[in-house]
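Asks: I would like to see how this sequence folds:
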Amino acid sequence: MSPKQQRGEATVELLLDAALRVYAESGEQGLTVTAITKASGVSLGSLYHHFGSINGLTDALMHRWLGRLLGELAAALQQTRTARSGIRALVRTYLAFVREHHDAALLLHSPLADRRGMAHGKELRDAQEARLSPFALWIEPRVTSGELAALPLGLIESLVMGPVIGVARRWLSGIDDVDLDEAMRILPERIWRSVAGE
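Replies: Down below sits the predicted model:
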């Protein structure tokens, strides 16, 4: 990699890290070009050069953290032998990620992410396809073997991830009726019952 490419990558990292800090401190309303360039020390021209717009930067930031989350989930699945242990690993890994990367999880579960996801859902899914395919590859043989219920992939994904995302949102919003350790203990078995084969 040339020095110019290294500088470009370093600038991208500075901007992404600053954007996440600004979002965590000021919310969506504070996520402005001015705030990000000030927090990063990077020029306005560099921001536009690398991302094209504030939306481009925000999308890149969400892609970055969604990619990390999906990578951790896929790695956790690879270490399991049964569908039941896989469900347990998915739930625990997701909630551990939310706890460990609070600011990024806050962004990924935000109204901003929801709006971007609804407006560009197919593009976002296509961009993450390489990371999503391990889930399909893990689920399909377990449906075929009868270990998982014979349901469409999208329904299995919703039954597994829906409750986990709901708990994450409650915890991130500061509602104190959710304890992540308790959720990690209780949710895996409850979710397993909803997707277990006959």
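Asks: C-alpha only now, for contacts and for neighbours.
Replies: Noted.
Asks: Residue 42 touches residue 11, doesn't it?
Replies: Yes. Using CA atoms under 8 Å, residue 42 is in contact with residue 11, at 7.1 Å.
Asks: Compare these two (neighbour count), which wins?
Replies: residue 11 (19 against 16; other CA atoms under 10 Å).
Asks: ok, now which ones touch that one?
Replies: 42, 46 (CA atoms under 8 Å, 6 or more residues apart in numbering).
Asks: same thing with the one 3 residues further on?
Replies: Shown in contact with residue 14 (CA under 8 Å, 6+ apart): 40, 42.
Asks: element containing it?
Replies: Counting by DSSP states H and E, the element that carries residue 14 is helix 3-30.
Asks: Helix, strand, or coil at residue 42?
Replies: Counting by DSSP: H, G, I helix; E, B strand; the rest coil, the backbone at residue 42 sits in coil.
Asks: this one next, for a side-by-side:
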Amino acid sequence: MGRKPGFTDEQVFVWLSEHLAQAPGVTVQQVSKGTGVSVGSLYHRYGSMEGLLAEAWIWAQDHFSRLIVPLLKADGERAATRAALEVLNFVNANKAAATLLFLVPERYLVRPGLDLSIMDRVAEARDLLASSISDFASRINHIAETVELAVLQLPASLAEKYLPHGTIPAQAELYVRKTCRMILSNPLEIEEVEHA
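Replies: Purely as a prediction, here's the structure:
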């Protein structure tokens, strides 16, 4: 069987998201067979299976952050609600990236022992989203955990229900809109979060 002479990261990551949605583990040989990319090409590009998985997480997180971070630069509860609704749109429009972020546990993708340069990129991606949430929360006088619950965790729970093959129904927007507003109108107190 001939192997693809060239391939894109996205082709590999999309296949990986579909596979990991069905089974928690994967080998380089399975990726090679599933994508038609030689084992040697995969090792050449990603260095290791752990490197490939981490690059898939970074790719998904970058797609997500490019959408959500700009929305969190606005102020007010309406901006938070808009961001939460965009998470739903992201899930429906970017199923592969959403599957890697919301359905596959991060610990399967980002494992100990990664190359330091990859770990730095993972940390940067995590920090970008966390600092955006924290900055937004501080501007609207909430704690970051409340904003994360309203903007990310609520729609992410819907993603877990419908991914990898389903589409979040349009009426879910109404539930997200109402619940996001309710969470932000009745924020957790810092003491409640610390003792939870």
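Asks: what about the counterpart of residue 46 of the first structure in the second structure, neighbour count?
Replies: Residue 46 of the first structure maps onto residue 41 of the second structure when the alignment is built from TM-score structural alignment. Applying other CA under 10 Å, we find 16 residues neighbouring residue 41 of the second structure.
Asks: Then residue 73 of the second structure?
Replies: Residues near residue 73 of the second structure, counting by other CA under 10 Å: 15.
Asks: doesn't residue 136 make contact with it?
Replies: Yes. Using CA under 8 Å, residue 73 of the second structure is in contact with residue 136, at 6.8 Å.
Asks: Please enumerate the strands of the second structure.
Replies: With strands called from DSSP state E, the second structure shows none.
Asks: Centre-most residue in it?
Replies: For the second structure, residue 101 is the residue whose C-alpha lies nearest the centre (CA atoms, centre = their mean; 2.9 Å).
Asks: quick one: that one from residue 69 of the second structure, how far?
Replies: 16 Å (CA to CA, to the nearest Å).
Asks: Tell me how many other residues crowd residue 116 of the second structure.
Replies: Neighbour tally, residue 116 of the second structure, other CA under 10 Å: 9.
Asks: just to revisit the earlier point, which one in the first structure is aligned with the residue nearest to the centre of the second structure?
Replies: So residue 101 of the second structure corresponds to residue 108, using TM-score structural alignment.
Asks: Could you check how far its match is from residue 101 of the first structure?
Replies: Residue 108 of the first structure sits 10 Å away from residue 101 of the first structure, going by CA to CA.
Asks: Over to residue 77 of the first structure?
Replies: 20 Å.
Asks: Counting neighbours, go ahead and name the busier of these two.
Replies: residue 77 (22 against 13).
Asks: which residues does the more buried one contact?
Replies: Listed by CA under 8 Å, 6+ apart, the contact set of residue 77 of the first structure reads 86, 89, 90, 138.
Asks: could those residues be laid out in a markdown table, adding distance to residue 165 of the first structure?
Replies: Shown next, in a markdown table, are the contacts of residue 77 of the first structure (distance: CA to CA, whole Å):
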| residue | distance to residue 165 of the first structure |
| --- | --- |
| 86 | 17 |
| 89 | 15 |
| 90 | 11 |
| 138 | 20 |
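Asks: Please flag which of the residues you listed sit within helices.
Replies: 86, 89, 90, 138 (DSSP state H).
Asks: How many residues are close by the residue mapped onto the second one from the second structure?
Replies: This means residue 89 of the first structure. Mapped onto the second structure by TM-score structural alignment, residue 89 of the first structure lines up with residue 82. Residue 82 of the second structure sits with 18 neighbouring residues when counted by other CA under 10 Å.
Asks: same question, residue 159 of the second structure
Replies: Around residue 159 of the second structure there are 25 residues (other CA under 10 Å).
Asks: Now which residue in the first structure aligns to it?
Replies: By TM-score structural alignment, residue 159 of the second structure lines up with residue 168.
Asks: Would you mark the buried spots in stretch 87-101 of the first structure?
Replies: For stretch 87-101 of the first structure, a neighbour-count test (16 or more other CA atoms under 10 Å) marks 87-99 as buried.
Asks: Any idea how far that stretch is from the middle of the chain?
Replies: 11 Å (CA atoms, centre = their mean, to the nearest Å).
Asks: now do stretch 83-102 of the second structure
Replies: Centroid separation between stretch 83-102 of the second structure and its chain, computed with CA atoms, centre = their mean, is 7 Å.
Asks: ditto for stretch 99-116 of the second structure
Replies: For stretch 99-116 of the second structure, the distance to the chain centre is 10 Å (CA atoms, centre = their mean).
Asks: Now tell me what touches that stretch from outside.
Replies: Applying CA under 8 Å, 6+ apart, the set of residues contacting stretch 99-116 of the second structure from outside is 17-18, 20-21, 24-25, 50-51, 53-54, 56-57, 60-61, 91, 156-157, 159-160, 163-164.
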